[in-house]
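Peer 1: how would this look folded up:
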Amino acid sequence: MIRVSNVSTLAELLARAGELKAVSDSPELDLQLLLCSVLDKPRSYLYTWPERSLSFEQQQQFEQLLQRRLDGEPIAHILGQGDFWTLTLEVNSSTLIPRPETELLVELALAMGEQLDQHKVRVADLGTGTGAIALALASEQPRWQISAVEFNPQAAVLAERNRQRLKLNNVEVLQGSWCEPLCGSFDLIISNPPYIDAEDPHLSQGDVRFEPSSALVAAQQGLADILTITEQALDRLKPGGWLMFEHGFEQGEPVREILRRAGYQQVETHRDLAGHERATVGQFPPTGEPNTGDA
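Peer 2: Next comes the predicted model:
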């Protein structure tokens, strides 16, 4: 147990953000969030009352949380929650921590949905994890009917808790593998599947050390699950429906090739805010007959 001999003011604690530079890309924000958790106050409070001192118990709690972050534990796991889109989601070690780059899939789905009959749109989010993509879409489009599929039973329970807490009744959480639990046909099938190669050195760095490898790693240089979903989606997409993936920044070209070879049309890769190829989309032919010849 960390022992505290004296207590500090908020200004003194905020000045310690530099201690986190070795483990965090956002040390100031991380430290602010830890303090807000201890105090149960908004971030504005920290700068409104910088002269305030913590109690002995609060100081001890802060030091314990700070040490966990210094040991590399993700801030979302320490706090038990993370932000995605406009939502705050419960997060735990059973699944991935929602990341800002995944919001690109939400943006693309909403843009494509504008071309559809808003009263009849059906969406499937495969490998939903915390429910982030499905719940973000449901919050923006309450008339859409969204199926959120998750293989890991613990993660499926987590997604359902998030759904209930956010009162998003146009989402159903299904436990199973990719398209297998789905019934009927869908306008949009979306997935942020495992796409990291097992030999990738980044698996031993940063937050991913604390996340389940089953949600990160895929065979065939990270493309195995993308291949599986691409084939399964052919039986679940409506004619003219769209399939979209998040993938690694070096996987744009092979993912485009996978979609084209399976007969998808209008295949295109979109870049994230950092300029990296991050999401690829393809349309199931409006005729309902994919051309699986050389594309």
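Peer 1: When you work out contacts or count neighbours from here on, use the C-alpha atoms and nothing else.
Peer 2: Noted.
Peer 1: ok, and for the helix or strand that E63 is a member of, which residues are buried?
Peer 2: Taking DSSP states H and E as the criterion, E63 maps to helix 56-70. For helix 56-70, burial by neighbour count (16 or more other C-alpha atoms under 10 Å) applies to Q59, Q60, Q61, F62, E63, L65, L66, R69, L70.
Peer 1: between those, which is closest to R256?
Peer 2: Nearest to R256 out of those is R69 (C-alpha to C-alpha; 38.2 Å).
Peer 1: Following up with a second sequence; could you model it the same way so I can compare the two?
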Amino acid sequence: MTALTIRQIKQQSQQWVNASINSAIPPFWLTDWLLYVIHKPSIFLMTNDDYQLTEAEYQQFSAGVTKMQQGIPLAYLTGKQEFWSLDFKVNEHTLIPRPDTEILVEQVLNWINEQEKSRSITKQEDAVTSKRLLDLGTGSGCIAISLAHELTQGSTGNTKANVAKNSWQVVAVDVSVKALEVARHNTTVNNITNIEFIQSSWYSELSTDCERLFDVIVSNPPYIDEADEHLARLIAEPISALSAPNQGLADIEHIVQQAPRYLRVGGLLAIEHGFDQGAAVRQLFLDNGFNAVHTVQDFGGNDRVTLGQI
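Peer 2: Next comes the predicted model:
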């Protein structure tokens, strides 16, 4: 088949979108994939309708469209995904960072900033000179790296949240060696130096020594019910990072129950969860001694992140 022009691709795009096996693919996937293949900026698609793809470009574009129709996300074709204005490598060993998870990062940064303001107002000296943050189930490292990026820059940097500068050490754990390889790569490309990676099944390889406790624990664990019919549509992302027993609450329950052993007094636990799990997660926090427990909604108005202090 003769390679198409940009105009012809635009004309056929809706047909390709609707031809997906599982559900219609997002139209912007086709646009972003086309730009990736032809190595052009977005404006090119508006000013060069007559540009004809080379045969190699068309073959690559067509093969990618077929994969997307079969359920492969765009990020796995390009091998990257933007999150918190940073670029992250992703592959079949990691989940693709989602916009709603930025709420988790933002809430943690806001809490840290409020703590710093409180200390400044009361002029109390903090006995702990270096602060520690733990990311459980780090995957691509997007949460840990975004937080480390902001905490390193401090209030003088170009940050989304006005976080007071402090000495923070971030620890990121994951049970998957392959995921940790991706996270380490993302740390390098984003020029982050204050992260330690540990292979661990949740807390299993971490210490409860006083000097090794954390000021913040954050996690986006698997929380989809194993019986959820929508899992069948997710043929590319690792299911083990998505679903959990006990109606999706098993891993969250473990994280919450064990968190008090690893948090300093006054420390924060922040967890992302399913839209229908807010009440259950808040109860888990309360049952395990957490205070100031509250849930923050995502961009769609659904319960998404629950936080509490020990």
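Peer 1: what's the TM between chain one and chain two?
Peer 2: Superposed pair, TM-score by TM-score structural alignment, normalised by the length of structure 1: 0.89. Supporting alignment: 278 aligned residues with a C-alpha RMSD of 1.7 Å.
Peer 1: coming back round to it: what helices or strands is the helix holding E63 of structure 1 leaning on?
Peer 2: In terms of contacts (3 or more C-alpha pairs under 8 Å, 6 or more residues apart in numbering; DSSP states H and E), helix 56-70 of structure 1 is packed against helix 27-39, helix 75-79.
Peer 1: Kindly reformat the ones you listed as a markdown table containing mean neighbour count.
Peer 2: Below are the helices and strands packed on helix 56-70 of structure 1 laid out as a markdown table (neighbours: other C-alpha atoms under 10 Å):
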| stretch | mean neighbour count |
| --- | --- |
| helix 27-39 | 19 |
| helix 75-79 | 19 |
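Peer 1: what's the closest of these to V281 of structure 1?
Peer 2: Nearest of the helices and strands packed on helix 56-70 of structure 1 to V281 of structure 1, taken as C-alpha to C-alpha: helix 75-79 at 29.3 Å.
Peer 1: what lines up against T269 of structure 1 once you look at structure 2?
Peer 2: In structure 2, T269 of structure 1 lines up with T295, judged by TM-score structural alignment.
Peer 1: A helix includes its match, no?
Peer 2: No: T295 of structure 2: not assigned to a helix; according to DSSP: H, G, I helix; E, B strand; the rest coil it is strand.
Peer 1: Could you tell me how many residues sit around it?
Peer 2: Counted with other C-alpha atoms under 10 Å, residues neighbouring T295 of structure 2 total 20.
Peer 1: Check Q283 of structure 1 too.
Peer 2: Using other C-alpha under 10 Å, Q283 of structure 1 is surrounded by 24 other residues.
Peer 1: I'd say it and A262 touch.
Peer 2: No: with contact defined as C-alpha atoms under 8 Å, Q283 of structure 1 does not count as touching A262 (10.7 Å).
Peer 1: Provide the secondary structure category for V7 of structure 1.
Peer 2: Taking three-state DSSP as the rule, one finds V7 of structure 1 in the coil state.
Peer 1: Map it across to structure 2 for me.
Peer 2: Alignment note (TM-score structural alignment): V7 of structure 1 maps to A3 of structure 2.
Peer 1: Over to P194 of structure 1?
Peer 2: Aligned against structure 2 by TM-score structural alignment, P194 of structure 1 finds its counterpart in P222.
Peer 1: Then that match would be within a strand, right?
Peer 2: No: assigned with three-state DSSP, P222 of structure 2 falls outside any strand and is coil.
Peer 1: Please report the distance of G248 of structure 1 from E277 of structure 1.
Peer 2: From G248 of structure 1 across to E277 of structure 1, the span is 8 Å (C-alpha to C-alpha, to the nearest Å).
Peer 1: for D200 of structure 1, that is, sorry about that
Peer 2: Taken as C-alpha to C-alpha, the span from D200 of structure 1 to E277 of structure 1 is 18 Å.
Peer 1: Tally up the residues packed near the nearest residue to the match of P194 of structure 1 once chain neighbours are set aside, please.
Peer 2: Leaving aside its chain neighbours, P222 of structure 2 sits nearest to L242 (4.3 Å; criterion: C-alpha to C-alpha, 6 or more residues apart in numbering). Residues near L242 of structure 2, counting by other C-alpha under 10 Å, number 18.
Peer 1: residues in contact with the match of P194 of structure 1?
Peer 2: Contacts here follow C-alpha atoms under 8 Å, 6 or more residues apart in numbering; on that basis P222 of structure 2 touches S240, A241, L242, S243, A244, G248, D251, I252.
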